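Chemist: What follows is a predicted structure for the sequence shown.
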Amino acid sequence: MNLMNKQYENCREISGNFSLLLFLATFLIFFCSIVPKMVVSSVHIVSDFAAGPQMVETFQTNLETLGAKKSGNFLIECDTYYSNSAIFPTQKLLNLLQSSEYPASAFSLIENGSTIVADSSFEQIINNLSNFYSSKKMARIEVRGQKFTLGDFIVKLGSCTMGASFKAVVAEIEYGPCSVPNACWDLIKELGRSFVGPSISKPNQHLLARMNELYSPVDTIHQYNDIFNQIKKQTPQGNTM
């Protein structure tokens, strides 16, 4: 009986330490290098795997015809972790996203729960806590491509892959002089439809719920997270390579 009590106390201590870790990671949000900007971004799947990755070139040509200029590359990465059912009664997924736009930061999105913005070293912390969260046996999912500048717009256009498998073409349309989505959605939609067609018809699900709120960089990450979750649900287990 004493042994069981001791094991129980050990588990409580470990759980408490983990809660403290999450608190400290959350606290790091105040020290992250995320500088709020007066922009609104809308992220969309504009072509699925059936059309093939060559659609990226088609959309790029359309953008350049409109006068857009290449302005660099971008990368969004997502790794998925499972919570340990022996410690957490209800299993939760944790998606860890990193963006080339914010190289010093990591975005941890817990399923139906908190969003933690921390230092990029948070990935190493999670990997060292395999007793709590273990990496899902699924390939990393990412969007990689080029950025274009067109007036007050920045367009990011790239291929979404899971492992070595192409999954979709994703476009992020950022409008500069705006901070409330509802005030500039029509402009974003008009530009999007001018180079990808009618596939851009309404805001991303996350953005749709926040159309009259001040936009922040975390809202962009949530939109990519929604797209990644959608793609993962459509991908049969064992078919990611």
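Modeler: Happy to help now that I have it. Remember, it's a predicted structure, so these values are computed and weren't measured experimentally.
Chemist: Only C-alpha atoms from now on, for both contacts and neighbour counts.
Modeler: Will do.
Chemist: hang on, isn't residue 211 packed against residue 181?
Modeler: Yes. Look at residue 211 against residue 181 with C-alpha atoms under 8 Å: they come within range, at 4.8 Å.
Chemist: so how far is stretch 160-172 off the chain centroid?
Modeler: Averaged C-alpha coordinates place stretch 160-172 at 13 Å from its chain's average position (C-alpha atoms, centre = their mean, to the nearest Å).
Chemist: go on, stretch 179-192?
Modeler: Stretch 179-192 sits 20 Å away from the centroid of its parent chain (C-alpha atoms, centre = their mean).
Chemist: all helices for this structure, in order.
Modeler: 2-27, 55-65, 122-127, 181-196, 205-208, 217-233 (DSSP state H).
Chemist: Distance check, the nearest residue to residue 62 once chain neighbours are set aside against residue 173.
Modeler: In this structure, residue 62 finds its nearest non-sequential neighbour in residue 195, 5.2 Å apart by C-alpha to C-alpha, 6 or more residues apart in numbering. Remark: distance between residue 195 and residue 173 (C-alpha to C-alpha, to the nearest Å) = 11 Å.
Chemist: which of these two has more neighbours?
Modeler: Counted by other C-alpha atoms under 10 Å, residue 195 and residue 173 do not tie: residue 173 has more neighbours, with 21 against 18.
Chemist: Okay, one more to line up with it:
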Amino acid sequence: MGVTWWKNATGMRDFTFIAEHVTKTLHGKNTGPWSLSFKVLRDNNQNNRQMALKDSKLLYQVSLAQQPGLVYCMVDGSVVIEAEKEMEIILSRLKNLWQLRQSVTIEGTSYEIGDFTLRVANILLGSTYKGLLLEIDYHPCTTPNNASKLFQEFVESIVPPTAQLSCEYEYNYEQVGLSNNEFTTAHTSYQYMQLFRNDGLF
């Protein structure tokens, strides 16, 4: 349902804070590891060689552990597409069209807390720590943007008041070809794309 980034988190100390708060105070259950991979590829078309790099297109690619056979892609702000995992291999072979710019795998832990699933991970880009990533699913709601207030309240209940958060609570999914009526993993992937694009994490 939602993705947020705790910008001023301090690494394992805050990761441990979340884990203990979730399991001891909220009686959540650790359900094991989870991960996501995020890639950014730059348009490498021969016709665009004279263009400034800032004018070239970027392709965003997200793979989520909860959907191991699928990958989600979007070129700049266009339509989000869902494809089989083989799309990653195809793109890696199209070096004349797309050049890998950055790639990261983020690994963390998943928790079940009543009607919520919480996924938590430290963001490390190379050796640079960027903060703590939080992904929240609210199972009773399947309509995008319908649980925005509840999502915000839940996030605020698990982080300290000093946490600097970066997140959007509502998105215009239709502008990227996604439904505003039924939430899917593609919606979560789009939220990751927006987070990484808007906050300059790449």
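Modeler: Here it is on my side, so go on. Since the structure is predicted, the reported quantities are computational estimates derived from the model, not experimental observations.
Chemist: Tell me how they score on TM after superposing.
Modeler: The TM-score (TM-score structural alignment, normalised by the length of structure 2) is 0.82; 190 aligned residues with a C-alpha RMSD of 2.6 Å.
Chemist: Just want to know which of residue 211 and residue 181 of structure 1 has more residues nearby.
Modeler: Taking other C-alpha under 10 Å, residue 211 of structure 1 and residue 181 do not tie; residue 181 has more neighbours (23 against 16).
Chemist: Quick check: that one touching residue 212?
Modeler: Yes. The pair formed by residue 181 of structure 1 and residue 212 meets the contact definition of C-alpha under 8 Å, at 6.4 Å.
Chemist: Trace the residue nearest to residue 62 of structure 1 over to structure 2, please.
Modeler: Taking TM-score structural alignment as the criterion, the aligned counterpart of residue 195 of structure 1 in structure 2 is residue 158.
Chemist: now swap in residue 111 of structure 1 and tell me
Modeler: Going residue by residue (TM-score structural alignment), residue 111 of structure 1 aligns to residue 76.
Chemist: Any idea how many residues pack against that match?
Modeler: Each residue near residue 76 of structure 2 was counted by other C-alpha under 10 Å, and the total is 15.
Chemist: What residues does it make contact with?
Modeler: Residues touching residue 76 of structure 2, when contacts are defined by C-alpha atoms under 8 Å, 6 or more residues apart in numbering, comprise 57-60.
Chemist: Kindly reformat those residues as a markdown table containing neighbour count and distance to residue 131 of structure 2.
Modeler: Putting those into a markdown table (neighbours: other C-alpha atoms under 10 Å; distance: C-alpha to C-alpha, whole Å) gives the following:
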| residue | neighbour count | distance to residue 131 of structure 2 |
| --- | --- | --- |
| 57 | 17 | 27 |
| 58 | 20 | 24 |
| 59 | 20 | 24 |
| 60 | 25 | 20 |
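Chemist: ok so, going back, hmm, the match of residue 195 of structure 1 is touching residue 22, no?
Modeler: Yes. Counting by C-alpha under 8 Å, residue 158 of structure 2 touches residue 22, with 7.3 Å between them.
Chemist: Residue 133 is in contact with residue 118 of structure 2, correct?
Modeler: No. Using C-alpha under 8 Å, residue 118 of structure 2 is not in contact with residue 133, being 10.3 Å away.
Chemist: could you point out the longest strand in structure 1?
Modeler: The strand of greatest length in structure 1, counted in residues with DSSP state E as the criterion, is given as strand 69-83.
Chemist: Could you check the angle that one makes with helix 55-65?
Modeler: Comparing the axes of strand 69-83 of structure 1 and helix 55-65 via axes from the mean of the first three to the mean of the last three C-alpha atoms, to 10 degrees yields an angle of 140 degrees.
Chemist: just checking, what packs against strand 69-83 of structure 1?
Modeler: Other elements packing on strand 69-83 of structure 1 under the criterion 3 or more C-alpha pairs under 8 Å, 6 or more residues apart in numbering; DSSP states H and E are strand 93-99, strand 133-135, strand 141-150.
Chemist: What is the most widely separated pair among the contacts of residue 76 of structure 2?
Modeler: Greatest spacing in those, by C-alpha to C-alpha: 57 and 60 (9.9 Å).
Chemist: what sits in contact with each of these two?
Modeler: Here residue 57 of structure 2 and residue 60 share the contacting residues 75-76, scored by C-alpha under 8 Å, 6+ apart.
Chemist: on that earlier part again, report the contact partners of the residue nearest to residue 62 of structure 1.
Modeler: Under the criterion of C-alpha under 8 Å, 6+ apart, the neighbours of residue 195 of structure 1 are 59, 62-63.
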